[in-house]
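> Starting from these lines, generate the structure:
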Amino acid sequence: MKLLIYTILTIALLGTASCSHDLLDKTPIDRLSENAVWTDANLVTSYVTSKYRDLGFGFNWNGDELMWASASDESIFSHDYGMWSINRGEITPANLAILGSSPTESNANMNPWSKNYRYIKDANMFFERIGEVPMDSSQRRRLTGEMKFLRAFRYFDLVRNYGGVPLITQSFTLDQDFTQVTRASLAESIAFIVKEADEAAALLPLSYSGADVGRATKGAALALKARMLLYAASPLYAGANDVARWQQAATAAKAVIDLGLYQLYPDYQQLFLTPRNAEIIFDRAQAQTGDGFLNLERWNGPNGYGGWAGNIPTQALVDAYDMEGGKPITDPSSGYDAQNPYVNRDPRFYATVLYNGAPYRGRTIEVFTPNGQDGPDGPESFNTTLTGYYLRKFINESRDFSSATGSQAPWIYFRLGEMLLNYAEAQNEAVGPDANVYEAINRLRARALMPPIPAGFTQAQMRERIQRERQVELAYEEHRYYDVRRWKIAPQTENQPVRGVKVTKDASGRVRYDYVTVQERRFADRNYFLPILLKETQANSKLQQNPGY
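A predicted model of the protein is given here:
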């Protein structure tokens, strides 16, 4: 799409770096005064457009190879870069490891506190000045809706990482005192996001055409509301079980589904390689222009092909996939064989994980020793997998690893598949496993060519089923890290060591699979939320740090 392929950097009134491109044959933005910008409708539209490009996206979360999935039990990042400090629960306000990185103009994916408040300031300036811009009322309405959505999106990211946060709705200037800013309660923060999402939905169209495709829609705003309300009803946020909250979350997710605008894409693997497909509610479409430093295939690929084995699946993720008959591998009657572990599994496994023997780019993956091309005896042993697996999801297998152009996979923020899972979870908690819950889950399983789940589940059994369904359906999409926290099961999942498989091939060609520990991990109660940067609490004594830090 055209909207997000332009490199439009933030204007000088924000005190950031300049942009080298002319916009609409006008003087470059970095040479315009603040007043000039807010008197030109085209420049204000470009200003809003730049806020989309500034949204973080999960393929290079730290401006390089690292994905946030590797902060959860579904993945491990081979090269550390500071991620292992998060895995071990070692970060502090003064030592944030990878989270201590400052956002840059080309990539704002680093510290959630810094990056989000930076762009909340931009949104606040928009709301303060949009009324004076000469433009058509319908354009003003739509741009206002877009910025309300984008600000709510930023606040949601803050809340899921920190809990209750300062709700700042004005753009502070240098002569203003910000040292009296305090954190809103968690309930107040959630209510603000829901209100902003509702207001955005009322202002936004259902869809766009032409160059505007990709901007926030009514569906995107309602999807953000649905996700926020799902979190709000969850144990970490709600405390005691509150059926009314779960019912609100179910209603919100159903509202997105009932728009009738989105359909499950028939091919799970191609879903993540096809921008603007019918399942996507809101995404960032990558492009060669402006996204050149995005090489998913090389960053995550097997070393035998020249890959760097970056974000690699764990045994915990692999074990979460059922057998094709629908039974978990822990069921003695499932047919699972630990010495022939990759046959007859959920098709989503084959679309997500590369394993020993997997067909890939004209041969099969070889992680075995000795002499496996993709194992420790292959080229660049420092780039081999630590767990015996590689990432397949998002990967374009026809793309040359050495290509200098950017990868083309879209980063999906919201899709129908998530909304079905959100609805199933909330509905199950609100009323139990009724027909609506089964229908939502089975739609996803049917797309994956998996059998429907058995009838007669209790609420607790359905809860466990939905949690595992989210684990496999949404793998690597930045849900698992937050899901295990909001469910308050992180003390179990995140205190487990990362395990993998060691594959040995003897002289006769017989292969043996041994399951081994790869990395020890730790989780404490303080790790439910991130610490606020020390410099922030030092600058403002009224800004309360998260417990345990």
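> can we go C-alpha only for contacts and neighbour counts from here?
OK.
> What distance do you get for Asn422 to Tyr528?
Applying Cα to Cα, to the nearest Å, the value for Asn422 to Tyr528 is 21 Å.
> Those two: which has the busier surroundings?
Asn422 (26 against 23; other Cα atoms under 10 Å).
> Cross-check the contact I'm expecting between the more buried one and Ala252.
No. Asn422 lies out of contact with Ala252 (Cα atoms under 8 Å); the separation is 9.3 Å.
> overlap in contacts of the two?
Taking Cα atoms under 8 Å, 6 or more residues apart in numbering as the criterion, Asn422 and Ala252 both touch Ala226.
> ok, which stretches of the stretch 151-300 of the chain are strands?
Counting by DSSP state E, counting those that start in this stretch, the stretch 151-300 of the chain has strands at residues 280-284.
> I should have written the stretch 351-500 of the chain there, sorry.
Counting by DSSP E, counting those that start in this stretch, one finds strands in the stretch 351-500 of the chain at the ranges 353-354, 359-360, 363-364, 390-391, 411-415, 498-505.
> Which residues outside the last one are in contact with it?
Right, strand 498-505. 73, 76, 314-316, 356, 367-370, 386-389, 511-521.
> same for whichever helix or strand comes after that strand, what does it pack against?
Going down the chain from strand 498-505, the next helix or strand is strand 511-519, by DSSP states H and E. If you count contacts as 3 or more Cα pairs under 8 Å, 6 or more residues apart in numbering; DSSP states H and E, strand 511-519 packs onto strand 498-505.
> to compare against the first, here's another:
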Amino acid sequence: MVEAFQMKDGTAFSWQIPAEAKDPYANRDPRFYADVLYNGAPYKNRTAQFYTGGLDSKTSSLSPWNASKTGYTIRKMIDESYDFNNQEYSKCQWVVFRLAEIYLNYAEASAELGNTADALKYVNLIRKRADMPDLTAANLVDKIRQERRIELCFEGHRYFDLRRWNLAETGAGDALGIQITPTSAANTSFTYKTQVIEDRVWKPALTLYPIPRSEIQKNPNIKQNPGYK
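Presented below is the predicted three-dimensional model:
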């Protein structure tokens, strides 16, 4: 997910570009900083420490059992004023439906119907608000899908989006994380290496849900979805 966030100039992030690999969290889409807690990010009264041996790592001296496996945690919609010692529940509300999704829905439908002007108008309203460069007409459907991935990340859309696009297999690869190794005694410089943290095997049946057996029993003409009995 982290690699999907573009650079501030609208180009794709790449580990193959030395400057980006050396400092992977610099000059990214502003939404990256709002949505993801990464190594070195300011959080409350300190910076996040996901590097090996850091307070937020799996090798932490503080609470390794509660640390991130990936080297990141979600920042989006987190109430940073929450006091774990004095409050039982956060007052941060969960967003069910918001204007950006309406714009993205309309832009996607417009692009699929060939109405490029309307599609660009509404998807670029979202880009402008995020202080990102406008999209252009080339490969517009794919660009809108990418924009949807970023704008609506961690809001529960991606799972269903990939299935309705019949692209679920592309999102079912191994789970990846980042290994961050300090290269200075003061823990101010690091090397970064992606690593597999969970092996995953894709099954085509997972594209669709099974039809409840009770519904098939009501109507024998209904055929079960592929891969289910």
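> Any idea what the TM-score is?
Once superposed, chain against chain, the TM-score is 0.88 (TM-score structural alignment, normalised by the length of structure 2); 224 aligned residues with a Cα RMSD of 2.3 Å.
> about what we covered before: of all the strands of the stretch 351-500 of structure 1, which lies closest to Glu380 of structure 1?
strand 390-391 (15.2 Å; Cα to Cα).
> Give the aligned range of the closest one in structure 2.
Matched against structure 2 by TM-score structural alignment, strand 390-391 of structure 1 falls on residues 73-74.
> mean shift of that stretch relative to structure 1?
Here the mean offset of stretch 73-74 of structure 2 against structure 1 after fitting is 0.6 Å, by mean Cα distance after the TM-score superposition for structure 1.
> which residues are in contact with that stretch?
35-38, 154.
> Equivalent analysis for stretch 244-262 of structure 1, please.
219, 222-223, 225-227, 229-230, 232-233, 278-281, 416, 419-420, 422-427, 429-430.
> which residues of structure 2 does it align to?
Aligned using TM-score structural alignment, stretch 244-262 of structure 1 spans no residues in structure 2.
> Which parts of that stretch count as buried, going by neighbours?
For stretch 244-262 of structure 1, burial by neighbour count (16 or more other Cα atoms under 10 Å) applies to 245-257, 262.
> same question, stretch 68-78 of structure 2
69-73, 75-76.
> With stretch 428-442 of structure 1 instead?
Residues of stretch 428-442 of structure 1 classed as buried: 428-430, 432-434, 437-438, 440-442 (neighbour count, 16+ other Cα under 10 Å).
> now the match of strand 390-391 of structure 1, how far from the centre of its chain.
Computed by Cα atoms, centre = their mean, to the nearest Å, the chain-centroid distance of stretch 73-74 of structure 2 equals 10 Å.
> now swap in stretch 82-102 of structure 2 and tell me
18 Å.
> Show me what that stretch is in contact with.
Stretch 82-102 of structure 2 has contacts (Cα under 8 Å, 6+ apart) with 77-79, 126, 148, 151-152, 155.
> Of those residues - the most surrounded one?
Neighbour-wise, the contacts of stretch 82-102 of structure 2 (other Cα under 10 Å) top out at Arg148, 22 neighbours.
> that older thread, any idea which of the contacts of stretch 73-74 of structure 2 has the most stuff around it?
Most crowded among the contacts of stretch 73-74 of structure 2, counting by other Cα under 10 Å, is Tyr38 at 23 neighbours.
> and the nearest residue to Ala201 of structure 1 once chain neighbours are set aside, how many neighbours?
Spatial nearest neighbour of Ala201 of structure 1, chain neighbours left out: Lys218 (4.4 Å); criterion: Cα to Cα, 6 or more residues apart in numbering. Per other Cα under 10 Å, the neighbour tally for Lys218 of structure 1 reads 24.
> I'd assumed Ala200 was in contact with Lys218 of structure 1.
Yes. Using Cα under 8 Å, Lys218 of structure 1 is in contact with Ala200, at 7.2 Å.
> correct me, but Lys128 of structure 2 touches Asp134?
Yes. The pair Lys128 of structure 2 / Asp134 is scored as a contact, 7.1 Å apart, by Cα under 8 Å.
> The two: who's more crowded?
More crowded of Lys128 of structure 2 and Asp134, by other Cα under 10 Å: Asp134, with 15 against 11.
> which residue packs closest to the more buried one, ignoring adjacent ones?
Computed as Cα to Cα, 6+ apart, the closest residue to Asp134 of structure 2 that is not its neighbour in sequence is Asn124, at 5.4 Å.
> And that neighbour? What does it align with in structure 1?
Residue pairing (TM-score structural alignment): Asn124 of structure 2 is matched to Asn442 of structure 1.
> gap between the aligned residue in structure 1 for Thr207 of structure 2 and Asp157 of structure 1?
Mapped onto structure 1 by TM-score structural alignment, Thr207 of structure 2 lines up with Tyr528. Note on Tyr528 of structure 1: its distance to Asp157 of structure 1, by Cα to Cα, is 14 Å.
> now Ile441 of structure 1
Counting by Cα to Cα, the gap from Ile441 of structure 1 to Asp157 of structure 1 is 26 Å.
> swap in Tyr423 of structure 1?
With Cα to Cα as the criterion, Tyr423 of structure 1 and Asp157 of structure 1 are 21 Å apart.
> between those two, which one's more packed in?
Tyr423 (29 against 16).
> check contacts around the counterpart of the more buried one in structure 2.
In structure 2, the residue matched to Tyr423 of structure 1 (TM-score structural alignment) is Tyr106. Residues near Tyr106 of structure 2 by Cα under 8 Å, 6+ apart: 119, 122.
> Ok, Leu167 of structure 2 next?
Counting by Cα under 8 Å, 6+ apart, Leu167 of structure 2 has no contacts.
> Could you find the counterpart of it in structure 1?
By TM-score structural alignment, Leu167 of structure 2 lines up with Ile489.
> Tell me the spacing between that match and Pro328 of structure 1.
The spacing between Ile489 of structure 1 and Pro328 of structure 1, counted by Cα to Cα, is 19 Å.
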